[in-house]
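Engineer: sequence? don't have it. structure:
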């Protein structure tokens, strides 16, 4: 057989008959032949590898997106390559560009990141997951926080909460900014506001939630409810309340954001603003494949709506 026929048979090309494919595969098995990804890349100009950039691998949130992204990419014939870095810098951009990737999913982008600029300049396709940067417009999968906060604030107000606190994420992230805007708007709809003394900011991690809540609960008039920038921060809030002997709910109500699986465990039972995180991750995989294969296509921004899930940690204040 000719080399092109063998190549098509190994790629399961529909132009090759089933009998020819069987004969080629039998011969390949007999010879112990394994297709070379490097050889395919040289021939096609593509590696079929997609990078996922994470600069906060220890955060529980990101462990829930790797599997759905991997499954979706694999179903389309692509490999997921995880790039875990300590920072979002120029050096990271050069590593991504130099690693022979067809495209990149940026999952921990800050608003002032240089990575989108460098990827754009080198024409390496990329999309934003969850967080976006204003310096470069690109395909994105993001969360619309409005509805979830409206439902959560309505429930908290109906229960009688008036002194509302918040532990928000870092100011250089689009997610922290959009969630703060949605929370303030929802509170204003009920004649409530976030007063500066009841607002804390920090990283999206448990330690930040613990430290911020410890500070808020030391006030002469602490909040009766705390809205957290994400579920991971809320876990720290619950830890601080337990350590300080503050009863949740009753003395303090706690509301998270993201709807992570652990938030529903009976030992945590966290009230939270949730959305379909797995589908959002799968959509990110579909978007980057579409961008790789259609680089001149119009940009796509997919928004995932939120809903409030009430559990044990929200009740009327004492």
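Structural biologist: Here it is on my side, so go on. A quick note: this is a predicted structure, and the numbers were derived from the prediction, not measured.

Engineer: going by C-alpha atoms from here, please, whenever you check contacts or count neighbours.
Structural biologist: Fine.

Engineer: so residue 141: helix, strand or coil?
Structural biologist: Per DSSP: H, G, I helix; E, B strand; the rest coil, the secondary structure class of residue 141 is strand.

Engineer: got a list of what residue 274 touches?
Structural biologist: 148, 257, 258, 259, 260, 306, 307, 308, 309 (Cα atoms under 8 Å, 6 or more residues apart in numbering).

Engineer: next, give me the two most distant ones among the residues you listed.
Structural biologist: 148 and 260 (14.7 Å; Cα to Cα).

Engineer: in stretch 43-59, what's buried?
Structural biologist: Across stretch 43-59, burial judged by 16 or more other Cα atoms under 10 Å covers 46, 47, 48, 49, 50, 51, 52, 53, 54, 55, 56.

Engineer: the last one belongs to a strand, doesn't it?
Structural biologist: No - assigned with three-state DSSP, residue 56 falls outside any strand and is coil.

Engineer: do I have it right that it meets residue 86?
Structural biologist: Yes - using Cα atoms under 8 Å, residue 56 is in contact with residue 86, at 6.9 Å.

Engineer: ok, residue 305 touching residue 147?
Structural biologist: Yes - in terms of Cα under 8 Å, residue 305 counts as a neighbour of residue 147; the distance is 7.1 Å.

Engineer: reformat the contacts of residue 274 as a markdown table; add neighbour count and distance to residue 112.
Structural biologist: What follows is the contacts of residue 274, written out as a markdown table (neighbours: other Cα atoms under 10 Å; distance: Cα to Cα, whole Å):
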| residue | neighbour count | distance to residue 112 |
| --- | --- | --- |
| 148 | 24 | 27 |
| 257 | 28 | 24 |
| 258 | 21 | 24 |
| 259 | 23 | 27 |
| 260 | 22 | 27 |
| 306 | 23 | 26 |
| 307 | 22 | 30 |
| 308 | 22 | 31 |
| 309 | 19 | 33 |
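
Engineer: not counting residues beside it along the chain, what's closest to the residue positioned nearest the centre of the chain?
Structural biologist: Among the residues of the chain, residue 130 comes closest to the average C-alpha position under Cα atoms, centre = their mean, at 4.7 Å. Leaving aside its sequence neighbours, residue 130 sits nearest to residue 142 (Cα to Cα, 6 or more residues apart in numbering; 4.5 Å).

Engineer: comparison target below:
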């Protein structure tokens, strides 16, 4: 007969349930006890049975994370802390990548092989959240949600960030202002544009449609947008971009067109990815805590799995701050 968790429990001087919790790094077990149990398991060459654990608890301790845009540099910076936080809570993360939420095969999520799901690239028109609700699968939104009441989400104060940028540009004397915003079916795109527009309107500054471009949060969106904006009846002196990746596309297009940043054109991004601070960019942007965005999503999902949340929903919103670097200047 093989070594069991009961044998490990006897050697470590703890109960069998404590062994199970300690070996999955449950934070409810002290670090000293976890180390003692792991030493006992190692001494006995004990390997936990994941299948047995699943049958006994009806939980897999696995969480799926759906990302449909792995080419975007934003996502590695939120996936890594999400993985670490889930691990600290005793869960394994499984990354699911498809071109769209609709392309995610239902059997990957709804065959009871996971305890919950993080939706990292949701759109407002996705049918996936409703499918998960019907199957009773706990899920949370990370970064983007549906914008409707009842969401469980970890998001950023996108509208507030947009307002910060608009007020800064107005204070710098800019009046011919443009925006390269995210897609209309994303809450990040809508909310950042809305905050930006509202603050400009409060200052009496217009944002005509010929100085607005919307698209995916990608480098190409920014690179292709700038020539269009420069051809407008009145070329802008400042451009607010939906995220840092789009802003970098605008910076490169400006270099190609011989437009000097920030002398001829102010460019401002959003997110403050680590690359935004590189000397080659020194991008002025809007910062929020990328790691905490992920950590609080992980904690929220685990609480939802444990049914420790208000069924009416919970939307956790992180604050933003303006980060001045080298791509903004007074209007000339």
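Structural biologist: Yep, that arrived. Remember, it's a predicted structure, so these values are computed and weren't measured experimentally.

Engineer: so after superposing, what's the score?
Structural biologist: Put the two chains on top of each other and the TM-score (TM-score structural alignment, normalised by the length of structure 1) is 0.91; 314 aligned residues with a Cα RMSD of 2.5 Å.

Engineer: the residue nearest to residue 130 of structure 1 matches what in structure 2?
Structural biologist: Aligned against structure 2 by TM-score structural alignment, residue 142 of structure 1 finds its counterpart in residue 155.

Engineer: residues contacting its match?
Structural biologist: 141, 142, 143, 144, 145, 293, 315, 316, 317, 318.

Engineer: my guess is the fourth one meets residue 125, correct?
Structural biologist: No - here residue 144 of structure 2 does not reach residue 125: they are 12.0 Å apart, not a contact under Cα under 8 Å.

Engineer: those two: who's more crowded?
Structural biologist: residue 144 (21 against 11; other Cα atoms under 10 Å).

Engineer: ok now do residue 91 of structure 1, which residues does it touch?
Structural biologist: Counted by Cα under 8 Å, 6+ apart, residue 91 of structure 1 has zero contacts.

Engineer: in three-state terms, label it for me.
Structural biologist: Assignment for residue 91 of structure 1 (three-state DSSP): helix.

Engineer: helices of the stretch 101-250 of structure 1, residue ranges please.
Structural biologist: 115-121, 146-159, 174-188, 206-217, 231-244 (DSSP state H, counting those that start in this stretch).

Engineer: and the first one, what does it pack against?
Structural biologist: With contacts defined as 3 or more Cα pairs under 8 Å, 6 or more residues apart in numbering; DSSP states H and E, the packing partners of helix 115-121 of structure 1 are helix 90-98.

Engineer: swap in the second one?
Structural biologist: Taking 3+ Cα pairs under 8 Å, 6+ apart as the contact definition, the neighbouring helices and strands of helix 146-159 of structure 1 are helix 174-188, strand 271-274, strand 307-309.

Engineer: what's the average distance of the last one to structure 2?
Structural biologist: Once superposed with structure 2, the aligned residues differ from strand 307-309 of structure 1 by a mean of 1.1 Å; criterion: mean Cα distance after the TM-score superposition for structure 1.

Engineer: the second one now?
Structural biologist: When structure 2 is overlaid, strand 271-274 of structure 1 sits 1.1 Å from its aligned residues on average, using mean Cα distance after the TM-score superposition for structure 1.

Engineer: structure 2: matching residues for that strand?
Structural biologist: Using TM-score structural alignment, strand 271-274 of structure 1 pairs with 284-287 in structure 2.

Engineer: I figured residue 166 of structure 2 was touching residue 199, is that so?
Structural biologist: Yes - between residue 166 of structure 2 and residue 199 there is a contact under Cα under 8 Å: 5.8 Å.

Engineer: these two: who's more crowded?
Structural biologist: The residue with more neighbours, out of residue 166 of structure 2 and residue 199, is residue 166; 24 against 20, by other Cα under 10 Å.

Engineer: residues in contact with the more buried one?
Structural biologist: By Cα under 8 Å, 6+ apart, the neighbours of residue 166 of structure 2 are 196, 197, 199, 200.

Engineer: any idea how far it is from residue 267 of structure 2?
Structural biologist: 12 Å (Cα to Cα, to the nearest Å).

Engineer: and stretch 268-285 of structure 1, what's buried?
Structural biologist: In stretch 268-285 of structure 1, counting by 16+ other Cα under 10 Å, buried: 270-275, 277, 280-285.

Engineer: quick one: which of the residues you listed is nearest to residue 21 of structure 1?
Structural biologist: Once Cα to Cα is applied, the member of the buried residues of stretch 268-285 of structure 1 that ends up nearest residue 21 of structure 1 is residue 285, at 29.9 Å.

Engineer: on that earlier part again, want to try TSV for the buried residues of stretch 268-285 of structure 1, with distance to residue 164 of structure 1 as columns?
Structural biologist: Shown next, in TSV, are the buried residues of stretch 268-285 of structure 1 (distance: Cα to Cα, whole Å):
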residue	distance to residue 164 of structure 1
270	17
271	15
272	15
273	16
274	20
275	23
277	27
280	30
281	32
282	35
283	35
284	34
285	38
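
Engineer: and residue 158 of structure 2, how far from residue 321 of structure 2?
Structural biologist: 11 Å.

Engineer: over to residue 331 of structure 2?
Structural biologist: Residue 331 of structure 2 is 22 Å from residue 321 of structure 2, by Cα to Cα.

Engineer: equivalent analysis for residue 102 of structure 2, please.
Structural biologist: 34 Å.

Engineer: what's the answer for residue 290 of structure 2, then?
Structural biologist: 13 Å.

Engineer: now swap in residue 228 of structure 2 and tell me
Structural biologist: In terms of Cα to Cα, residue 228 of structure 2 sits 29 Å off from residue 321 of structure 2.

Engineer: now do residue 119 of structure 2
Structural biologist: 25 Å.

Engineer: and what of residue 200 of structure 2?
Structural biologist: Residue 200 of structure 2 is 18 Å from residue 321 of structure 2, by Cα to Cα.

Engineer: can you check residue 113 of structure 2 too?
Structural biologist: For residue 113 of structure 2 relative to residue 321 of structure 2 (Cα to Cα), the value is 40 Å.

Engineer: what do you get for residue 204 of structure 2?
Structural biologist: Taking Cα to Cα, one finds residue 204 of structure 2 at 23 Å from residue 321 of structure 2.

Engineer: cool, and residue 153 of structure 2?
Structural biologist: Applying Cα to Cα to residue 153 of structure 2 and residue 321 of structure 2 gives a distance of 20 Å.

Engineer: which residue in structure 1 aligns with residue 242 of structure 2?
Structural biologist: In structure 1, residue 242 of structure 2 lands on residue 229 (TM-score structural alignment).
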